[in-house]
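Novice: give me a 3D structure for the following:
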Amino acid sequence: MKTNQLFLLTGLAAVALPACVQKDKKEVPEKPMNILYIMCDDHSYQTISAYDHRFIETPNIDRIANEGVRFTNSFVANSLSGPSRACLLTGKHSHKNGFTDNTKRFDGSQQTFPKLLQQAGYQTAIVGKWHLTSDPTGFDYWNILTGQGDYYNPYFIDNGEKKQIEGYATNITTDLALDWLDTKRDKDKPFCLLLHHKAPHRTWMPDTCDLDLYDDIVYPIPETFYDKYEGRIAASEQEMNIIKDMDLVYDLKMADKENEIHTTTGLEANGRALYNRMTPAQKAAWDKHYDPIIKKFKEQKLTGKALAEWKYQQYMHDYLRVIHSVDRNVGRVLDYMEKNGLLENTIIVYTSDQGFYMGEHGWFDKRFMYEESFRTPMLVRFPGGVKGDIPEMVQNIDHAATFLQLAGAPVPEDIQGDSYLPLLKGEKPKDWRTSLYYHYYEYPAEHAVKRHYGVRTDRYKLMHFYNDIDVWELYDLQNDPQEMHNIYNEPGNESLIDSLKTELHKLQKQYDDPIESELANAKK
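Specialist: As a prediction, this is how the structure comes out:
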């Protein structure tokens, strides 16, 4: 569904610049709505208590849902950090914005929604993780982490000037965002602030004040942890398995001072380097927590299943400690917004650049079109809007159209996403999408996830793995929500496959993805 109409919301805060209200018999222009977009890197929906209570409570993030809406079918177009961010900025699929994988450089000269918001009178800013290689454009203020960024004492690039800041990245990113809101922005203009945290990206390094959190908790092993990947060739050939691919030193912090723990992944030196960039005080807190764990680990000499499940527990504890810090800092931002009277004139979106595996199928990381990676959390607080769950399927290409419509700005025809503003108003558009398109490109590369594209409806998912492989997979998400049984080659599914391929080709035509014709020509 595409719309360029400018909506005036009766009973809600104004969203179009020309809108006026009657006050003391005088016409006073209403303030256009501010936009606060909070995005974490690799935050799984399973680890937000608004979605799932098995692992952690996230009261501050949940507050956005409790005072707004929870999208229960939110997805990405390409489950990888850089491409996901390019989709957000442009409102277009990867093949259209040119940033198909992390080896690319984002073309900052192209149309983005921050540039269009600037034209509509907004002041724009981005703070935190950028990860698009080129410098940000379309922002009045930008202060971004270099590359992936570091958890401890990270380097930021402040509108072109590189500076190292002592402290913990999640706290620093929040500090910079609040400082911009408080002292640097023009308070006579509406704002759009993108607050992008590095956390909880690998290597899940907790803040020193959170190191001992959850020590007494044993997390349940996922049902699919020991998945054998029968009938799923691409899944069997990945390199993101906790058992065989998660590094003891780099990922799990076993950087012993005796240099007795060694790994075979090639990441051991990187793990020791992360420790060495800390200050003496940070190292002291770190050592107090990890030295006893390292000592016990060396004494136990774990192997096989015991080692696999120890790695899972260590991973989960660190990941969730990092989430706790994110939640605390989201609380800081919400408290600031409330104290300064901004909550009732600001849309707040909390999401992730993609989903993440918390041991499902034995994995960490993302990339696949399987649910845990494809699906993202998305919570929205929209003043005066509906509350509760929104079940319609949305995708990260939809944010651009939504923010532009919210600002009363035209939505260019070449933006491929749809505005979900009507959904926030409680409307049920008859022509809302009933299927989603996905395309992942980064192979060969880290984690060895094959290139693939596919279509997802409310019940079924069809995927095609290609390049050095030619394999189709089909899942009935109603009967097989964990996607363990590929039914593509089972008799009786021919009609279903034909209908899903028709839908797939329709989406490829709609989004102008030439992959099918390219593959056909390659076979000639």
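Novice: alpha carbons only for contacts and neighbour counts from here, please
Specialist: Will do.
Novice: what's the distance between stretch 246-254 and the middle of its chain?
Specialist: 23 Å (CA atoms, centre = their mean, to the nearest Å).
Novice: first-to-last residue distance for it?
Specialist: End-to-end span of stretch 246-254 (CA to CA, to the nearest Å): 12 Å.
Novice: following the helix ranked longest in the chain, which helix or strand comes up?
Specialist: If you go by DSSP state H, the chain has its longest helix at helix 304-339. Per DSSP states H and E, the first helix or strand lying C-terminal to helix 304-339 is strand 346-352.
Novice: packing partners for that following strand?
Specialist: strand 34-40, helix 59-66, strand 378-381 (3 or more CA pairs under 8 Å, 6 or more residues apart in numbering; DSSP states H and E).
Novice: quick revisit: now the angle between strand 34-40 and the longest helix of the chain, please.
Specialist: Computed by axes from the mean of the first three to the mean of the last three CA atoms, to 10 degrees, the angle separating helix 304-339 from strand 34-40 equals 170 degrees.
Novice: let's have the helices and strands packed on strand 346-352 in a markdown table, adding distance to Tyr370 and mean neighbour count.
Specialist: As requested, the helices and strands packed on strand 346-352 are exported to a markdown table (distance: least, CA to CA, whole Å; neighbours: other CA atoms under 10 Å):
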| stretch | distance to Tyr370 | mean neighbour count |
| --- | --- | --- |
| strand 34-40 | 20 | 22 |
| helix 59-66 | 25 | 20 |
| strand 378-381 | 18 | 25 |
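Novice: so for Ala19, which of those sits nearest?
Specialist: strand 34-40 (15.0 Å; CA to CA).
Novice: among the helices and strands packed on strand 346-352, which is nearest Lys450?
Specialist: Here strand 34-40 is closest among these (CA to CA), at 24.9 Å.
Novice: quick check: angle from that closest one to strand 346-352?
Specialist: 10 degrees.
Novice: now tell me what touches strand 34-40 from outside.
Specialist: For strand 34-40, contacts defined as CA atoms under 8 Å, 6 or more residues apart in numbering pick out 190-200, 345-353, 403.
Novice: mind listing the strands for the stretch 151-300 of the chain?
Specialist: Counting by DSSP state E, counting those that start in this stretch, the stretch 151-300 of the chain has strands at residues 155-158, 161-164, 191-196.
Novice: another sequence for comparison is provided below:
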Amino acid sequence: MKVKLILGVLAIGVLSVLLLSCENEQKQKRPNILFIMADDHTSQSISAYGTIFGDIFTTPNIDRLANEGMIFNNVYCTNAICGPSRATILTGKYSHVNSYFKNESGGQFNEKQWTFIKALNDNGYQTSLFGKWHLGSEPVGFDYFKYHNNKSQQGDYYDPLYNENGKNVREEGYATTLTGDFILNWLENGRDKDKPFAALLHFKAPHRPWKPEEKYKDLFKGIEMPYPDNFNDDYKGRELTAGDTWMTMDYFNRIDMKVTAPEGLEGKELWQWKTHGNNPDEAWLPEGCKTQEEARKWKYQRYIKDYLACVKSVDDNVGRVLDYLDANGLAENTIVVYTGDQGFYLGEHGWFDKRFMYETSSKMPFIVRYPEKVAAKSQSNDIITNADFAPTLLDFANVDVPEAIQGRSFAENLQGQTPADWRKSYYYQYYEYPFWHHVQPHYGVRNERYKLIHFYYNMDVWEFYDLEKDPNEMNNAIADPAYAEIIKEMKIDIVNHQNNLCIDKSLGVMRTMTDAELGLVGGH
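Specialist: Here you go, the predicted structure:
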């Protein structure tokens, strides 16, 4: 009897050791997570997606991620503006639920709510943040952070001010390179190398006002950059919406264009001179330009060269971090994500900035490398949203996803096995108006071929696009009888999405959200 008891105790002990060993092994195998996001970086400036710039401009390090992982062609932002997109990425919830739905007068992010970073931190991950936070509040759930902390949290390109774990520190140098330095130092010296890490690497670049690193200031000197096909859009059939924005080349100010001020201007007078161009009827002619058409082309050339030069530094620093992962045996078990917080206009429709549900601004670049589970040189055309990022990363980390999350894990999609019931359309809603760029609030749905948008704030205007026939969204086909049945079905789809997402369909409520004065945090 005693022998059996002893054997039973030994068996239980051995089983406990094996279970504990298995649990520890599982924890050790959990992937590291490196989430890289560049502010306002758009897919048409990443050579892996194809650009109009050819050999003039390439992004070899970001392209490397695409060659070694999966590139997504249909990842969408649910509200195409910086702060709200970041809030959705963190929470896995739409703007009306996480309560951060606009930058201008939008208040600040509620740091007490659940985020995927908090969940990872609670489950044994070391967490860190470097670069741009841009949510007004101080980050919660991070073991270490160092983020841009000037007044609007937009950050400065040169000699920026950072908040380092609660203390303001000014650093000398170029923001993009400094951000790369910070994460490399943390990876080497700041983390517990026996634990998995989740690091958010958030570059300020290439956000306005597009100040290149010194070594790249003349990168495209003497080159005339190509123009998008629809640079000279006349907004026919979209006069009240696309035709009434403050995003054309006319609205670049002199800070954007790096124009030297006349001698003798000071204080308010100097500031007004520098910011001239922000508002209607302030179009200005650069020296040597005789017409507005010449001025728009001149401004585009200055803009696109500065923008791409800023991206060049981002690509350099992505390469530095990837090289570190390789050199330290971390690449195989690290999920590396590269994205922007939404798309951006590089002259398409004659614009800069974002906000619209149109493809150029709502579509996000999104590339994932995870050698252990994601096939190299793979692609996905599945419709993904930024609300899906959080549950996907938690899925790979073997951390439970709360039921309240509105996004859905696409871990299976990443491994080439798209679920049969994967979504066929997604819902979008933009609230901010009139500042900064006078884009009318709107909502809509986009499926695999068609897009339907409703502009509702002080108008009742619908737009419909057949993206197969009209990929540049130049022809509003809302009145074409050939599409009447499809439009009817898509209006039903809008209501279904609104019901599933618990969106109050009252236009009065939506307008109230636009009008709400919750405090200035993010600006444009």
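Novice: aligned to Ile223 of the second structure, what sits in the first structure?
Specialist: Matched by TM-score structural alignment, Ile223 of the second structure corresponds to Ile217 in the first structure.
Novice: could you measure from its match over to Arg321 of the first structure?
Specialist: Separation of Ile217 of the first structure from Arg321 of the first structure (CA to CA): 12 Å.
Novice: neighbour-wise, which of those two wins?
Specialist: For the pair Ile217 of the first structure and Arg321, the greater number of neighbours falls to Arg321 (24 against 10), based on other CA atoms under 10 Å.
Novice: I'd like the distance between the equivalent of that one over in the second structure and Arg191 of the second structure.
Specialist: Using TM-score structural alignment, the equivalent of Arg321 of the first structure in the second structure is Ala309. Between Ala309 of the second structure and Arg191 of the second structure the computed distance is 32 Å (CA to CA).
Novice: ok, now Asn499 of the second structure?
Specialist: 44 Å.
Novice: burial count for Leu496 of the first structure?
Specialist: There are 14 residues near Leu496 of the first structure, going by other CA under 10 Å.
Novice: which residue in the second structure lines up with it?
Specialist: The alignment partner of Leu496 of the first structure in the second structure, by TM-score structural alignment, is Ile486.
Novice: now swap in Tyr440 of the first structure and tell me
Specialist: Per TM-score structural alignment, Tyr440 of the first structure is aligned with Tyr430.
Novice: measure that match to Gly347 of the second structure for me?
Specialist: Taken as CA to CA, the span from Tyr430 of the second structure to Gly347 of the second structure is 21 Å.
Novice: neighbours of the aligned partner of Glu413 of the first structure in the second structure, just the number please.
Specialist: Structural correspondence for Glu413 of the first structure with respect to the second structure (TM-score structural alignment): Glu403. By other CA under 10 Å, 7 other residues sit near Glu403 of the second structure.
Novice: over to the one 5 residues further on?
Specialist: Look at Arg408 of the second structure: counted by other CA under 10 Å, it has 20 neighbours.
Novice: what distance do you get for it to Asp421 of the second structure?
Specialist: Taken as CA to CA, the span from Arg408 of the second structure to Asp421 of the second structure is 12 Å.
Novice: ok, the residue nearest to the spatial centre of the second structure - contacts?
Specialist: What sits nearest the mean C-alpha location of the second structure, by CA atoms, centre = their mean, is Asp341, with 0.9 Å. Asp341 of the second structure makes contacts with 37-41, 77, 80-82, 85-86, 364, as judged by CA under 8 Å, 6+ apart.
Novice: how about Glu494 of the first structure?
Specialist: Glu494 of the first structure neighbours (CA under 8 Å, 6+ apart): none.
Novice: please enumerate the helices of the second structure.
Specialist: 2-29, 60-67, 82-91, 95-98, 116-122, 175-185, 267-275, 292-327, 359-362, 389-396, 411-414, 484-500, 507-515.
Novice: relative to Val374 of the second structure, which of these is closest?
Specialist: Among those, if distance is taken as CA to CA, the winner is helix 411-414, at 6.1 Å.
Novice: how far apart are that closest one and its match in the first structure?
Specialist: Superposing on the first structure places helix 411-414 of the second structure at an average distance of 1.1 Å from its equivalents, by mean CA distance after the TM-score superposition for the first structure.
Novice: any idea how far that helix is from the middle of the chain?
Specialist: Its chain's C-alpha centre and that of helix 411-414 of the second structure lie 20 Å apart, by CA atoms, centre = their mean.
Novice: report all helices and strands that that helix contacts.
Specialist: Using 3+ CA pairs under 8 Å, 6+ apart, the elements in contact with helix 411-414 of the second structure are helix 389-396.
Novice: the helix it packs on vs the first structure, average offset?
Specialist: Its aligned residues in the first structure lie a mean 0.7 Å from helix 389-396 of the second structure after superposition (mean CA distance after the TM-score superposition for the first structure).
Novice: list of residues touching that helix?
Specialist: With CA under 8 Å, 6+ apart as the criterion, helix 389-396 of the second structure contacts 30-31, 33, 89-92, 115-116, 120, 400-401, 405, 407-411.
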